[in-house]
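S.K.: Predicted model follows, preceded by the sequence.
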Amino acid sequence: MDKPVIGITTFCAKEPRKVYTKVSYNYINSVSLAGGIPVLIPLLNKTEDIERYIELIDGLLLSGGEDVCPREYGENPIKEVTMINPDRDEWELKLYKKAYKSNMPILGICRGLQLINIAEGGSLYQDIYQQVNDVLGHLSSDTEIYHLYHSIEIEEKSKLFDIFSSNRIDVNSYHHQAVKDLAPGFKVTARSEEGIIEAIEDKEKNFVIGIQWHPEDLTMQHSEFIKLFKALVDKARIVY
């Protein structure tokens, strides 16, 4: 049986003399371990090529990275929003919408969850520490990426529960933004203890899931997290 091709979004990193296309190797490794063929999708300004990229892949993984520009959901940035890339926002929003329209399986991780929510008409807390009362820790910047940091509660009637067969798991955490207004047509499938949205999924589509933590950084030390990538790969195999 042919392995499905999973497209992974990337970011541009400027160094003194060159600009590089990059993404954490852990995304690539996790997709490969799950039985997929990882293919990197560079950030381009040729939106006319998006349809061709969608033809080349069987599933889409929206990776983490910079904050999505608040102007995408009708707000000006507060001072805590210090790193945005409007070019990436434009490219990935169009890429996501084309993949969604084609009924392609989609997994959004961290920024990827936030991008899905914005693309479908939702909004974000620009900084949960400034805009949410009594928020707990979510930005463990000095902690190893593979260490579990806090727990989340998973809704039983959800694809996420089907994947983990549990209504409570521990995750890592590296974000200061989160879903505020949920996009129409989506449902919340996991929250942190104090109520921060940790996962969403489309109510109608077979597989459009967004999660706020970074499972790609956990798969080697915590093997249960490979289940997320296997779910994406398996769905991509069935659909395409």
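M.R.: Ah, there it is.

S.K.: From here on, just use CA atoms for contacts and neighbour counts.
M.R.: Will do.

S.K.: Just the element for residue 92, please.
M.R.: Assigned by DSSP states H and E, residue 92 falls within helix 86-101.

S.K.: quick one: contacts of the helix or strand just after that helix?
M.R.: Towards the C-terminus, the helix or strand next in line after helix 86-101, according to DSSP H and E, is strand 106-109. For strand 106-109, the external contacting residues (CA atoms under 8 Å, 6 or more residues apart in numbering) are 59-64, 99-100, 113-116, 207-214, 232.

S.K.: Show me what counts as buried in strand 106-109.
M.R.: Along strand 106-109, the positions that meet the burial threshold by neighbour count (16 or more other CA atoms under 10 Å) are 106, 107, 108, 109.

S.K.: Kindly report the same for stretch 65-80.
M.R.: 65, 66, 67, 68, 69, 70, 72.

S.K.: same deal with stretch 35-54?
M.R.: Within stretch 35-54, the residues that qualify as buried by neighbour count (16+ other CA under 10 Å) are 35, 36, 37, 38, 39, 40, 41, 42, 43, 50, 54.

S.K.: Same check on stretch 213-230?
M.R.: Within stretch 213-230, the residues that qualify as buried by neighbour count (16+ other CA under 10 Å) are 213-220, 225-230.

S.K.: Identify, from these, the entry nearest to residue 95.
M.R.: When the buried residues of stretch 213-230 are compared for distance to residue 95 (CA to CA), residue 229 wins out at 19.7 Å.

S.K.: Okay, and the closest one sits in which element?
M.R.: Here residue 229 sits within helix 226-239, counting by DSSP H and E.

S.K.: and that helix, what other elements does it pack with?
M.R.: With contacts taken as 3 or more CA pairs under 8 Å, 6 or more residues apart in numbering; DSSP states H and E, helix 226-239 sits against strand 5-9, helix 25-33, strand 59-62, helix 159-164.

S.K.: adding another structure so you can compare the two:
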Amino acid sequence: MIVGITTTLNEADGFQRVNVEYINRVAATGAVPVLLTPVAGGAEANRALARQVIDGLDAVLITGGGDIHPRYYVPDPHQNRDALDMDDVAALGCGSSSRCRSTGEAVPFCGHNASDAAFRQAMGGPPGPDEVCALDGRNVLTNPDRPAVPCLSDLLAVNVERDGFELELAQQAHERGVPCLGICRGMQVMNVALGGSLYRDLYNCGVTERGHRQEPPYERTTDTVTVAQGSLLASILGRPGPFEVNSMHHQGVDHVAPGLLVSARSDDRVVEAIEDPDWPFYLGVQWHPEYLEHCRGLFTALAAAGERYAAAK
């Protein structure tokens, strides 16, 4: 039984990589972990690749990493999102009631929101010249010669190929009933792929006063989420109610995609898990269970769902 695991690009050295914790958790279930990498050629080439790749998989694990480009969570799903430039996205707005701390504009996309002192403080300081934290426990090397893109200065490791590939993977998995687990960025991908939106920064957008980016070791827990009774997540973790997790993100779900339910929230009301009750396994969590032994059941459940899917093919 094959579980596909998505990867992150280290731009500066040309390597695609994935944290070994993801691989080890999948392998421990008895499944075969296979790495899924986007290719050069833009979003459309990677959407086509995803449609080919999905046929060979029994389950999908969409991993953590950098931020999704805001063009993919504008409110009109009929727009050609790849063609939108930053001014187009800003003009569309999102209808959110939250306001950016920097500009006062509506979020998740707030005009020409540049990084400010509050954002840098929330992020733990400005990124270095040749790396940014990819929010999954590793640094991602970026190309220091890449020209700056206005309005993306407060986003991390945005990559057009990865966006196209993973958003299509998530959509195809949902359409075909392929079991899918999203972690951190992966949960956000699942939400955006089905028409949801994101807060581009939880602090800057006024969602919470509390940071959600802990320092190592990531095996320790720093946050408490409340798991919804009757959810798939509760059945996997063994109980509803309070559950201790780690926290390594700066963005979060704003509008939840149609058909998805929130199955966990943090104490400050940030969405920490989403799932589709109409499918056997379409589940995303905002924390990083690959580091937590008491969350190993998520990977066991993904593998079991993959076995059932493979048997039914």
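M.R.: Sure, I can see it. Every value quoted in this text rests on a predicted model; they were computed, and no experiment measured them.

S.K.: re earlier: now the buried residues of stretch 213-230 of the first structure as TSV including distance to residue 165 of the first structure?
M.R.: Compiled in TSV, those are given as follows (distance: CA to CA, whole Å):
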residue	distance to residue 165 of the first structure
213	18
214	19
215	16
216	19
217	21
218	18
219	17
220	20
225	12
226	14
227	10
228	12
229	15
230	14
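
S.K.: which pair in the residues you listed spans the largest distance?
M.R.: Largest separation among those by CA to CA: 213 and 230, giving 16.9 Å.

S.K.: so stretch 174-193 of the second structure matches what in the first structure?
M.R.: Structural correspondence for stretch 174-193 of the second structure: residues 100-119 of the first structure, per TM-score structural alignment.

S.K.: Could you tell me the end-to-end distance of that stretch?
M.R.: The first residue of stretch 100-119 of the first structure is 10 Å away from its last residue (CA to CA, to the nearest Å).

S.K.: buried residues in that stretch?
M.R.: Neighbour counts using 16+ other CA under 10 Å place 100, 103-119 of stretch 100-119 of the first structure among the buried residues.

S.K.: one step back: now the angle from the helix holding residue 229 of the first structure to strand 5-9?
M.R.: Between helix 226-239 of the first structure and strand 5-9, the angle formed by their directions is 120 degrees, by axes from the mean of the first three to the mean of the last three CA atoms, to 10 degrees.

S.K.: so helix 226-239 of the first structure corresponds to what in the second structure?
M.R.: Helix 226-239 of the first structure covers residues 296-309 of the second structure once aligned (TM-score structural alignment).

S.K.: How about stretch 176-185 of the first structure?
M.R.: Residues 250-259 of the second structure are the counterpart of stretch 176-185 of the first structure, counting by TM-score structural alignment.

S.K.: chain center to that stretch: distance?
M.R.: Stretch 250-259 of the second structure sits 10 Å away from the centroid of its parent chain (CA atoms, centre = their mean, to the nearest Å).

S.K.: again with stretch 248-263 of the second structure
M.R.: The chain centre lies 10 Å from the centre of stretch 248-263 of the second structure; the measure is CA atoms, centre = their mean.

S.K.: again, but for stretch 76-85 of the first structure
M.R.: A distance of 19 Å separates the C-alpha centroid of stretch 76-85 of the first structure from that of its chain, computed with CA atoms, centre = their mean.

S.K.: ends of that stretch, how far apart?
M.R.: When the termini of stretch 76-85 of the first structure are compared using CA to CA, they are 14 Å apart.

S.K.: Please apply the same query to stretch 191-211 of the second structure.
M.R.: Between the start and the finish of stretch 191-211 of the second structure there is a gap of 22 Å, counting by CA to CA.

S.K.: where's the closest residue to residue 251 of the second structure other than its chain neighbours relative to residue 208 of the second structure, distance?
M.R.: The shortest distance from residue 251 of the second structure to any residue that is not its chain neighbour, by CA to CA, 6 or more residues apart in numbering, is 4.6 Å, and that residue is residue 201. Distance of residue 201 of the second structure to residue 208 of the second structure, given as CA to CA: 10 Å.

S.K.: Those two - which one has more neighbours?
M.R.: A side-by-side neighbour count of residue 201 of the second structure and residue 208, using other CA atoms under 10 Å, places residue 201 first with 23 against 14.

S.K.: Check the secondary structure at that one for me.
M.R.: Reduced to three states with DSSP: H, G, I helix; E, B strand; the rest coil, the structure at residue 201 of the second structure is coil.

S.K.: which residue is nearest the middle of the second structure?
M.R.: residue 185 (1.5 Å; CA atoms, centre = their mean).

S.K.: so that residue makes contact with residue 287?
M.R.: No - under the contact definition of CA atoms under 8 Å, residue 185 of the second structure does not touch residue 287, with a separation of 9.4 Å.

S.K.: who touches both of the two?
M.R.: None of the residues lies in contact with both residue 185 of the second structure and residue 287 under the rule CA under 8 Å, 6+ apart.

S.K.: these two touch, right, residue 3 of the second structure and residue 32?
M.R.: Yes - because the distance of 6.0 Å satisfies CA under 8 Å, residue 3 of the second structure is recorded as touching residue 32.

S.K.: Tell me the residues that contact both of these two, please.
M.R.: A shared contact of residue 3 of the second structure and residue 32, defined by CA under 8 Å, 6+ apart, is any residue touching both; here these are residue 26.
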